[in-house]
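Chemist: Could you work out the structure for the sequence below:
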Amino acid sequence: MSLATTFAPTGRLRAAINTGNAVLARKDTAGGAPTGVSVDLATAFAQRLGVPVEFVVVDTAAKSVDVVVGGQADIGFFAIDPKRAEHIAFTAAYVHIEGAYLVREDSPLRANEEVDQPGRTVVVGQGSAYDLYLTREVKSATLLRAPSSPAVVDFFLEEKADVAANVKQQLEMDAKRLGGLRLLPGRFMVIQQAMGCQRSRGPEAVAELARFVEEMKSGGFVAQALAHHKIEGASVAPAA
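Modeler: Just a heads-up that it's a prediction; the model follows:
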């Protein structure tokens, strides 16, 4: 069986595109195809296989995982996480993104280390990489789950929570949009963003996807895509 058939059994490469992470993809305001780094990578991989690309657009990371695991999409773009790796084979990361905390301007919190305390409430996006990470790492604070990453800050304000956790760029956009908010210095995690497919696609498919990602990093494609889409604060991951 050819790699094109393995990856695209329907004759089209169905790529799950999560528009809930503004660093990687965004909806086209005119109602057309989504745009972003993950869209560019999916298009390039389809060209490599010699098949057309079809975008399966979702608005959360959890839905992106679900459509790939469920067979509605052939590839996806995910933060590497051990729980997701039960069903998805990941490439090495192609982009590193920072996870950060946001608080109200008058919050007493000044450092990331002060967040995980009894009585504190932290809002995360349901099923996101930082939700999975903080679910494992947070020992004393309480996690509250917003329906999606773009909804985190509004949910945080509605629930009168203490902290909002999210991708740093999303928090910066929300702080600018709403005012009266600030980010805590630094980051609480580095999100390693990778491509992935069902493990059942087999080792040859996984190896080909991994090779593709390394070539896209080393050849400058990822860096150019970040620059083209004016993405700041995300960095090209080092070679595997």
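Chemist: C-alpha from now on. contacts and neighbour counts both.
Modeler: Fine.
Chemist: Would you confirm that Ala175 contacts Leu181?
Modeler: Yes. Look at Ala175 against Leu181 with Cα atoms under 8 Å: they come within range, at 5.4 Å.
Chemist: Just the strands from this protein, written as ranges.
Modeler: Counting by DSSP state E, one finds strands in the chain at the ranges 13-18, 53-58, 76-79, 88-104, 121-125, 142-146, 163-167, 181-183, 189-198, 235-236.
Chemist: buried stuff in the fourth one?
Modeler: This points to strand 88-104. For strand 88-104, the neighbour count (16 or more other Cα atoms under 10 Å) marks 88-104 as buried.
Chemist: One more, so I can put them side by side:
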Amino acid sequence: MKAIPACHPASAAPRRRFILGLLATGALLAGCATHAPHAERAALAPTGTLRVAVYPGSPTSLVEAAAPESMRGVTVDIGRALARTMGVPSEVVVYPRVAEVVAALQRGEADFTITNASQERAKLVDFARPLVDLELGVLARPGSRIGNVEAMDQAGATIGVSQGSSSERVLGARLKQTRIRTFPNLDAARNALLAGEIDAFATNKGILFEMAERAPGTRVLDGRWGAEHLAPAIPKGRSAGKPYLESFIRDVQANGELEAATKRAGLRGTLAPSP
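Modeler: I've put the predicted structure just below:
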């Protein structure tokens, strides 16, 4: 690096040039320290903008539909932080449910999301290291025959799940007597629960606590039937960006950005990531 000459107080002009030189050098060093190299940036945001895919109703993704400046959600905040660190603009793209978020990444219409790193989804998108684990639980309506997590499987009971979700696949295979009913979005599930059309709704507790606040009389049952491993996901074929993404994840876990994002989103039911 070229040496910066010493500043002599004899003239204001050299002093001014020296200060401007320091500022320019600092800006250059900051850019080198934060912005992704071209290859990684091209892999993670090939259009020049990081398209962050979310769905409403989940603190892990997007708490509720809102104007861009008012959006809250772990994926929203971490996605925007990634874009800033890379030195590119971000765009938050909203889909009705998580299955369509994953499908958008498959088609290359979106670049980034955070979702459950299940084995099935790992066949469709590439995952980085988990950010946080989340308890899987049950939201029961008043007077539900399902009074605890252990009583999920019983004749005559109906449990709702999101269409195309990991819960649909896992509970569909696990529950032998309970009927599984799928819903296209979380609003539809909440309305069915309040109308008594289903006994309970099952997904991660981050979503369940959010639903409970908008569904009077319902409650999130104690205990859990599993855990989700929430991890950043990118489209297949973009492995050149993975090292940068992994480094970014370690940074947000250590520097408090992840903690701030979970608090801002009101995310509950979290666990330490599995080793």
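Chemist: tm score of chain vs chain?
Modeler: After superposition, the two chains reach a TM-score (TM-score structural alignment, normalised by the length of the first structure) of 0.87; 238 aligned residues with a Cα RMSD of 2.4 Å.
Chemist: deepest of the strands of the first structure, which one?
Modeler: Mean neighbour count (mean count of other Cα atoms under 10 Å) peaks for strand 13-18 among the strands of the first structure, with a mean of 28.
Chemist: Where does that one end up in the second structure?
Modeler: Mapped onto the second structure using TM-score structural alignment, strand 13-18 of the first structure spans residues 50-55.
Chemist: How about residues contacting that stretch?
Modeler: 44-45, 61-62, 75-76, 79-80, 83, 88-98, 101, 104-105, 109-113 (Cα atoms under 8 Å, 6 or more residues apart in numbering).
Chemist: So what's the residue count around Gly202 of the first structure?
Modeler: As a burial measure, Gly202 of the first structure scores 13 neighbours (other Cα atoms under 10 Å).
Chemist: Pro68 of the second structure - nearest residue in space that isn't next to it in sequence?
Modeler: Leaving aside its chain neighbours, Pro68 of the second structure sits nearest to Val92 (7.5 Å; criterion: Cα to Cα, 6 or more residues apart in numbering).
Chemist: Quick one: end-to-end distance for stretch 167-183 of the second structure.
Modeler: In stretch 167-183 of the second structure, first residue to last residue: 12 Å (Cα to Cα, to the nearest Å).
Chemist: okay, that stretch sits on what stretch of the first structure?
Modeler: The counterpart of stretch 167-183 of the second structure in the first structure, using TM-score structural alignment, spans residues 130-146.
Chemist: who's in contact with stretch 174-190 of the second structure?
Modeler: For stretch 174-190 of the second structure, contacts defined as Cα under 8 Å, 6+ apart pick out 57, 96-97, 152-163, 168, 171-172, 198, 201, 211, 215.
Chemist: Mind doing that once more with 6 Å?
Modeler: Arg97, Asp153, Gln154, Ala155, Ala157, Thr158, Ile159, Gly160, Val161, Ser162, Gln163 (Cα atoms under 6 Å, 6 or more residues apart in numbering).
Chemist: can you check stretch 125-136 of the first structure too?
Modeler: Stretch 125-136 of the first structure has contacts (Cα under 6 Å, 6+ apart) with Ala61, Ala62, Ala79, Val124, Arg145, Ala146, Pro147, Ser148, Ser149, Val152.
Chemist: about what we covered before: and the contacts of stretch 174-190 of the second structure, which two are furthest apart?
Modeler: Using Cα to Cα, these reach their maximum pairwise distance at Arg97 and Ala155, which is 28.8 Å.
Chemist: In terms of packing, which of the two has more residues around it?
Modeler: Shown here are Arg97 of the second structure and Ala155; by other Cα under 10 Å, Arg97 has more neighbours (21 against 10).
Chemist: give the contact list for the residue mapped onto the more buried one from the first structure.
Modeler: Aligning on TM-score structural alignment places Arg97 of the second structure opposite Thr60 in the first structure. Residues in contact with Thr60 of the first structure (Cα under 6 Å, 6+ apart) are Asn18, Gly20, Ser148.
Chemist: which residue sits closest to the counterpart of Arg187 of the first structure in the second structure, ignoring its sequence neighbours?
Modeler: Alignment note (TM-score structural alignment): Arg187 of the first structure maps to Arg224 of the second structure. Once flanking residues are discounted, Arg224 of the second structure sits nearest to Gly137: 4.8 Å by Cα to Cα, 6+ apart.
Chemist: Please tell me how far the aligned residue in the first structure for the one you found sits from Ala46 of the first structure.
Modeler: With TM-score structural alignment as the criterion, Gly137 of the second structure lines up with Ala100 in the first structure. Distance, Ala100 of the first structure to Ala46 of the first structure, by Cα to Cα: 33 Å.
Chemist: what's the burial count for Asn255 of the second structure?
Modeler: Neighbour count for Asn255 of the second structure, taken as other Cα under 10 Å: 10.
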